[in-house]
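1. Below are the sequence and a predicted model for it; my questions follow.
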Amino acid sequence: MKVLYVTGYKSAELGIFKNDAPEALVIKKAVHNRLQTLAEEGLQWVIISGQLGVELWAAEVVLSMMEEYPDLKLGVLTPFLEQDSKWNEKNKEYYEYILAQADLVDSISKKPYESPQQFKNRDQFLLHKSDGLLIVYDEENEGSPKFLWKAAKEYRETHEYEIMQIDFYELQQIIEEATYEHTNEWDGQ
């Protein structure tokens, strides 16, 4: 796999409003685990659409991995121009920090937001431009990723396309492993 599209829940859908919140760190760890394996297998590009939440956290992970994997690149392909126009200053600064370090930044629609069709166009474009999808999504907890989840499964019916999912069970396992390791540190083991 050369190009991977990474997406998932928006931060507001998860109730996570700080990028260094413990829950965000668990998601970053899960994404890192998957990306590290793929980078060792030759992954070249991670592309996102720049949404707050899983996508920008994944971008942070990619940026942190670039020293160890110098061939790994980050692309941010927004659904429309001025995606951050209604975001607060803190979120805009975070977004600009990610964009400044990305290898590619562009907008799929060359217009500001007009309609939900721009999100459908984004999904189709990024599915066609990638070899696979890594999605942080749990079918029992629907949210905005459900539309891409459905579109990716439909796309896979007629194209060779890999879909990898990080669900809440996997996130819980990471929490349990960290708790176990921390407990053993205190026990002197």
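-> The structure has been received and is ready for your questions.

2. okay, CA-based contacts and neighbour counts for the rest of this
-> Fine.

3. Point to the residue nearest the middle of this structure.
-> Geometric centre of the chain, nearest residue: residue 55, 3.1 Å, by CA atoms, centre = their mean.

4. what distance separates the start and the end of stretch 99-110?
-> Stretch 99-110 stretches 17 Å from its first residue to its last (CA to CA, to the nearest Å).

5. Just the residues contacting that stretch, thanks.
-> Among residues not part of stretch 99-110, those counted as contacts by CA atoms under 8 Å, 6 or more residues apart in numbering are 63, 73-81, 118, 121-122, 125.

6. helices or strands up against the host helix or strand of residue 76?
-> In this assignment (DSSP states H and E), residue 76 forms part of strand 73-78. For strand 73-78, the elements it packs on are strand 45-48, helix 54-65, strand 104-107, judged by 3 or more CA pairs under 8 Å, 6 or more residues apart in numbering; DSSP states H and E.

7. wait, which of the ones you listed is closest to residue 139?
-> Within these, the stretch nearest residue 139 is helix 54-65; the backing value is 16.0 Å (CA to CA).

8. And the closest one, what's buried?
-> Along helix 54-65, the positions that meet the burial threshold by neighbour count (16 or more other CA atoms under 10 Å) are 54-63, 65.

9. Name the nearest of the residues you listed relative to residue 183.
-> Closest to residue 183 out of those is residue 61 (26.1 Å), distances taken as CA to CA.

10. For the residue nearest to the centre of the chain, give its distance to residue 109.
-> 19 Å.

11. With residue 90 instead?
-> Distance, residue 90 to residue 109, by CA to CA: 25 Å.

12. ok, the two, which is more surrounded?
-> Set residue 90 next to residue 109 and count neighbours by other CA atoms under 10 Å: residue 109 wins out with 17 against 9.

13. which SS state does that one fall under?
-> Secondary structure assignment for residue 109 (DSSP: H, G, I helix; E, B strand; the rest coil): coil.

14. what about versus this one:
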Amino acid sequence: MRNLYISGYRSFELGIFKDDDPKIAVIKKCLKQEISQFIEEGIEWILTSAQFGTEQWAVEVVDELKKDYPMIKVAVILPFLEFGSNWNEKNQTKFSAIKKLANYVESTSHKPYQDPSQLRNHQEFLLDHCQAALLVYDPEFEGKTKFVYQAIKKRQETSEFELRLIDVDQLQNSSVEEEYY
């Protein structure tokens, strides 16, 4: 295994609208545990699209982990050219900061958004270039991550592809542990 794809719920899907929401600390703690384990198992690159929520938090977590694992690298692979250009100034500033934490930034389509096929091609590209995925996702609580989850499940029918989920139970258990600190 060399490359890990990370995705999951968007911040709005989790009811998170502020950068200081305590839920973020719980999600980042779970991400840190899982990503550290993947690094120990040989992952060299983390690939993500830097969507708001899980994907951006994952980039921040990996940046923190670089202190202990300086060899780990992050690739932000965007679905199309000018991705995020329609976001408000605050979100664009945060997105720009996330991209600066990456070792590599590129788009799978070198054209601005035209149609949903760009999103499907982007998803296929990421899965084709990874051997495993980590999703902050619970199939019982669907969100946009449902599409990548279904694509991974379909891929697992014909090839070896590791999938680990950080589900609601794991988040709740970590949340309870946080309260005792």
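-> Done, it's in. All values derive from a computational prediction rather than experimental measurement.

15. that older thread, dump the buried residues of helix 54-65 of structure 1 into CSV; add distance to residue 100 of structure 1 as well.
-> Conversion of the buried residues of helix 54-65 of structure 1 to CSV gives the following (distance: CA to CA, whole Å):
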residue, distance to residue 100 of structure 1
54, 18
55, 15
56, 13
57, 15
58, 15
59, 11
60, 12
61, 15
62, 14
63, 11
65, 16
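
16. contacting residues around the residue nearest to the centre of structure 1?
-> If you count contacts by CA under 8 Å, 6+ apart, then residue 55 of structure 1 has 6-8, 10, 48-49 around it.

17. same check, this time on residue 9 of structure 2
-> The contact partners of residue 9 of structure 2, by CA under 8 Å, 6+ apart, come to 53-54, 136-137, 143-145.

18. Between those, identify the one with the most neighbours.
-> Each of those was scored by neighbours using other CA under 10 Å; the highest score is residue 54's, at 25 neighbours.

19. For that residue, which non-adjacent residue is spatially closest?
-> The shortest distance from residue 54 of structure 2 to any residue other than its chain neighbours is 5.2 Å, reached at residue 8 (CA to CA, 6 or more residues apart in numbering).

20. Can you tell me the number of residues neighbouring the one you found?
-> 26.

21. shouldn't it be in contact with residue 135?
-> Yes: assessed by CA atoms under 8 Å, residue 8 of structure 2 is found in contact with residue 135 at 4.9 Å.

22. Check the contact lists of these two and give me the overlap.
-> With CA under 8 Å, 6+ apart applied, the overlap between the contact sets of residue 8 of structure 2 and residue 135 consists of residue 145.

23. where does residue 118 of structure 2 land in three-state SS?
-> At residue 118 of structure 2, secondary structure determined by three-state DSSP is helix.

24. list the contacts for it?
-> By CA under 8 Å, 6+ apart, the residues touching residue 118 of structure 2 are 79-80, 108-109.

25. For the longest helix along structure 2, enumerate the helices and strands it packs against.
-> Scanning structure 2 for the longest helix, with DSSP state H as the assignment, gives helix 22-40. Packing contacts for helix 22-40 of structure 2, counted by 3+ CA pairs under 8 Å, 6+ apart, involve helix 54-65, helix 168-179.

26. just so I know, which of these lies nearest residue 152 of structure 2?
-> Distance to residue 152 of structure 2, taken as CA to CA, is lowest for helix 54-65 among the helices and strands packed on helix 22-40 of structure 2, at 16.9 Å.

27. how much does that closest one stray from structure 1?
-> When structure 1 is superposed, helix 54-65 of structure 2 averages 0.5 Å from its matched positions, counting by mean CA distance after the TM-score superposition for structure 1.

28. so where in structure 1 does that helix end up aligned?
-> Under TM-score structural alignment, the alignment places helix 54-65 of structure 2 onto residues 54-65 of structure 1.

29. Count the residues that sit near residue 181 of structure 2.
-> Using other CA under 10 Å, residue 181 of structure 2 has 5 neighbouring residues.

30. returning to that earlier point: report the separation between the residue nearest to residue 54 of structure 2 and residue 27 of structure 2.
-> 10 Å.

31. Please apply the same query to residue 124 of structure 2.
-> From residue 124 of structure 2 over to residue 27 of structure 2 the distance is 26 Å, taken as CA to CA.

32. of these two, who's got more company?
-> Per other CA under 10 Å, whichever of residue 124 of structure 2 and residue 27 has more neighbours is residue 27, with 22 against 15.

33. how about that one, what's its match in structure 1?
-> Aligning on TM-score structural alignment places residue 27 of structure 2 opposite residue 27 in structure 1.
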